[in-house]
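Chemist: Structural data only, the sequence is not supplied:
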């Protein structure tokens, strides 16, 4: 199917899901559906992904009052803000860039993925020409209700590995976002969710997570097939702190390695190159989660992983 690139087709074939992927391809549009226009206009946050000048892929978060994301034409999007100074994508989006996006509404478990090309506007926003727009199913999204607090000064902290508090945070997380890009730099941003413990630290520079049943498009794994660079965004829903990681991802297809990982079809391993943590980066605060009924049980702790 023309909507998929070679990496996606390779992964779909390896998974034995070519027919399922062909069926799912009907959901991928080149113009914004009317229902999506209303959905986007209601959102206070937008997860984005792009590649920086060094070839590193990062995921980040844009926030604003509902209406800060609006459809401007059949395949046009306007966003009234850009990443703050100090964000890994601040400089990248100060110039034209390939941009992946996911608008997600935890309160209703709805999400919309969009990929395209952005350019900065004189008023400090982004104009985005979309190539692909499609909704995803609500699986693995934890239900949360939002509230707002006043903006607070945010200063990023940089490192090359995870500290003890960050490892504890990862052990408790139930949601993260992953940005990837194909060989041509076309970016994608996606969501991963599960019960606490589904994202595991194998050490201060290595993570792994189970890849659960999805829509068979394999946008993320297809990109990794062609380009292992990836970025993770882990939001602290209660404080607004953001943890951003960039590194490389690999997909382990050995079925023996899914032992102890309920629901895993495959395993993804991530090697960290750089860590950016920004306290109170988001003005959004969220209620305690109502976990998705689709979440498999939490995995067993792997040998050698931090307790």
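Modeler: Here it is on my side, so go on. None of these values were measured; they are calculated from a predicted model. Residues are numbered from 1 along each chain as shown.
Chemist: make it CA atoms for all contacts and neighbour counts henceforth
Modeler: OK.
Chemist: Could you tell me the end-to-end distance of stretch 142-158?
Modeler: The distance separating the two terminal residues of stretch 142-158, taken as C-alpha to C-alpha, to the nearest Å, comes to 29 Å.
Chemist: List the buried residues of it.
Modeler: Of all the residues in stretch 142-158, those buried under the rule 16 or more other C-alpha atoms under 10 Å are 142, 143, 144, 154, 156.
Chemist: check contacts around the closest residue to residue 236 other than its chain neighbours.
Modeler: Residue nearest to residue 236 in three dimensions, not counting chain neighbours: residue 242, with 6.2 Å by C-alpha to C-alpha, 6 or more residues apart in numbering. Each residue near residue 242 by C-alpha atoms under 8 Å, 6 or more residues apart in numbering is listed here: 233, 234, 235, 236, 277, 278, 279, 280, 281, 282.
Chemist: How much space separates residue 242 from residue 108?
Modeler: Using C-alpha to C-alpha, one obtains 22 Å as the distance from residue 242 to residue 108.
Chemist: also this one, for the comparison:
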């Protein structure tokens, strides 16, 4: 498959950015360059997006470990090891390779790297054979200067079919979330950021957020154009609590060229203290538009 499928190209054409997208698309490749390998090996957090083989629902899942738990083991392969990686691979099953999207984001440097490909379980976790490897600009990434690994026992996960008052406040306070999407030949995991309040809770089962201008590739929105399934991950960067949402999303375009994404919830998973990391307070990106709380 080429860099873009029909869904992404349709939105690029609507936005009038096909030429820019073609230029940016030349940065996508399959090889993991040395600078990318070094970046991955320094990260304690990796977010993976994939469809559940049983239900077909798409989830974004945080995996953690000491730096080095993600590492390049070949020019087109990464290895992800540890307890969270093994548990994730078991949930996906062993019936052939699974399509996954991954993103590593470093708030200290406001850098992010995405690697999409095919997951193979291993005795220590899993490997991903890369189909796409690329970095994104730092727009809308909040800077967090440092983190510490903390000894936490995750709380019992709580399954929800709608958001209550606590989950609503959690979403409204978020400055970052991760978005997992799929298409006919793969999966993708991406980042969305803004000032607190940029994600609106329209109802207990519907969220909405603005699609801020970015790299013009429209990989995520292109996937949603062809397959509306989506997974969202909200993370409390201090307490490690996570809120994972799965459902369907659609994009609405306005006459002034702006876009809003609307997400309808099917199922949610609330897990206290899920991530054993505590990050420093954020310095909001200067690219973030003002948000009415």
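Modeler: Noted; the coordinates are in hand. None of these values were measured; they are calculated from a predicted model.
Chemist: in the second structure, which of the contacts of residue 242 of the first structure remain in contact?
Modeler: Among the contacts of residue 242 of the first structure, the ones whose aligned partners also stay in contact in the second structure (both residues aligned by TM-score structural alignment, their matches' C-alpha atoms under 8 Å) are 233, 234, 235, 236, 277, 278, 279, 280, 281, 282.
Chemist: Would you mind giving those residues as a markdown table with neighbour count, distance to residue 40 of the first structure and secondary structure added?
Modeler: As requested, those are exported to a markdown table (neighbours: other C-alpha atoms under 10 Å; distance: C-alpha to C-alpha, whole Å; DSSP: H, G, I helix; E, B strand; the rest coil):
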| residue | neighbour count | distance to residue 40 of the first structure | secondary structure |
| --- | --- | --- | --- |
| 233 | 26 | 21 | strand |
| 234 | 22 | 22 | strand |
| 235 | 24 | 20 | strand |
| 236 | 22 | 23 | coil |
| 277 | 23 | 27 | strand |
| 278 | 19 | 26 | strand |
| 279 | 17 | 26 | coil |
| 280 | 22 | 24 | coil |
| 281 | 25 | 22 | coil |
| 282 | 25 | 19 | coil |
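Chemist: Skipping adjacent residues, who's closest to residue 295 of the first structure in space?
Modeler: For residue 295 of the first structure, the nearest residue in space outside its immediate sequence neighbours is residue 194; the separation is 5.1 Å by C-alpha to C-alpha, 6+ apart.
Chemist: for residue 199 of the second structure, same thing?
Modeler: The spatial neighbour of residue 199 of the second structure that comes closest, neighbours along the chain excluded (C-alpha to C-alpha, 6+ apart), is residue 209 at 4.7 Å.
Chemist: Now which residue in the first structure aligns to the one you found?
Modeler: Mapped onto the first structure by TM-score structural alignment, residue 209 of the second structure lines up with residue 209.
Chemist: Tell me if I'm right that its match and residue 251 touch.
Modeler: No. In this structure residue 209 of the first structure lies outside contact range of residue 251 using C-alpha atoms under 8 Å: 10.0 Å.
Chemist: Comparing these two, which shows the higher neighbour count?
Modeler: Set residue 209 of the first structure next to residue 251 and count neighbours by other C-alpha atoms under 10 Å: residue 209 wins out with 22 against 17.
Chemist: can you give me the strands in the stretch 151-293 of the second structure?
Modeler: When secondary structure is read from DSSP state E, counting those that start in this stretch, the stretch 151-293 of the second structure shows strands at 158-160, 176-183, 186-193, 200-203, 206-210, 229-235, 242-253, 259-271, 277-279.
Chemist: Throw those into CSV and include distance to residue 97 of the second structure, thanks.
Modeler: As requested, the strands of the stretch 151-293 of the second structure are arranged in CSV below (distance: least, C-alpha to C-alpha, whole Å):
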stretch, distance to residue 97 of the second structure
strand 158-160, 28
strand 176-183, 15
strand 186-193, 11
strand 200-203, 36
strand 206-210, 32
strand 229-235, 20
strand 242-253, 22
strand 259-271, 25
strand 277-279, 30
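Chemist: Good, wrapping up.
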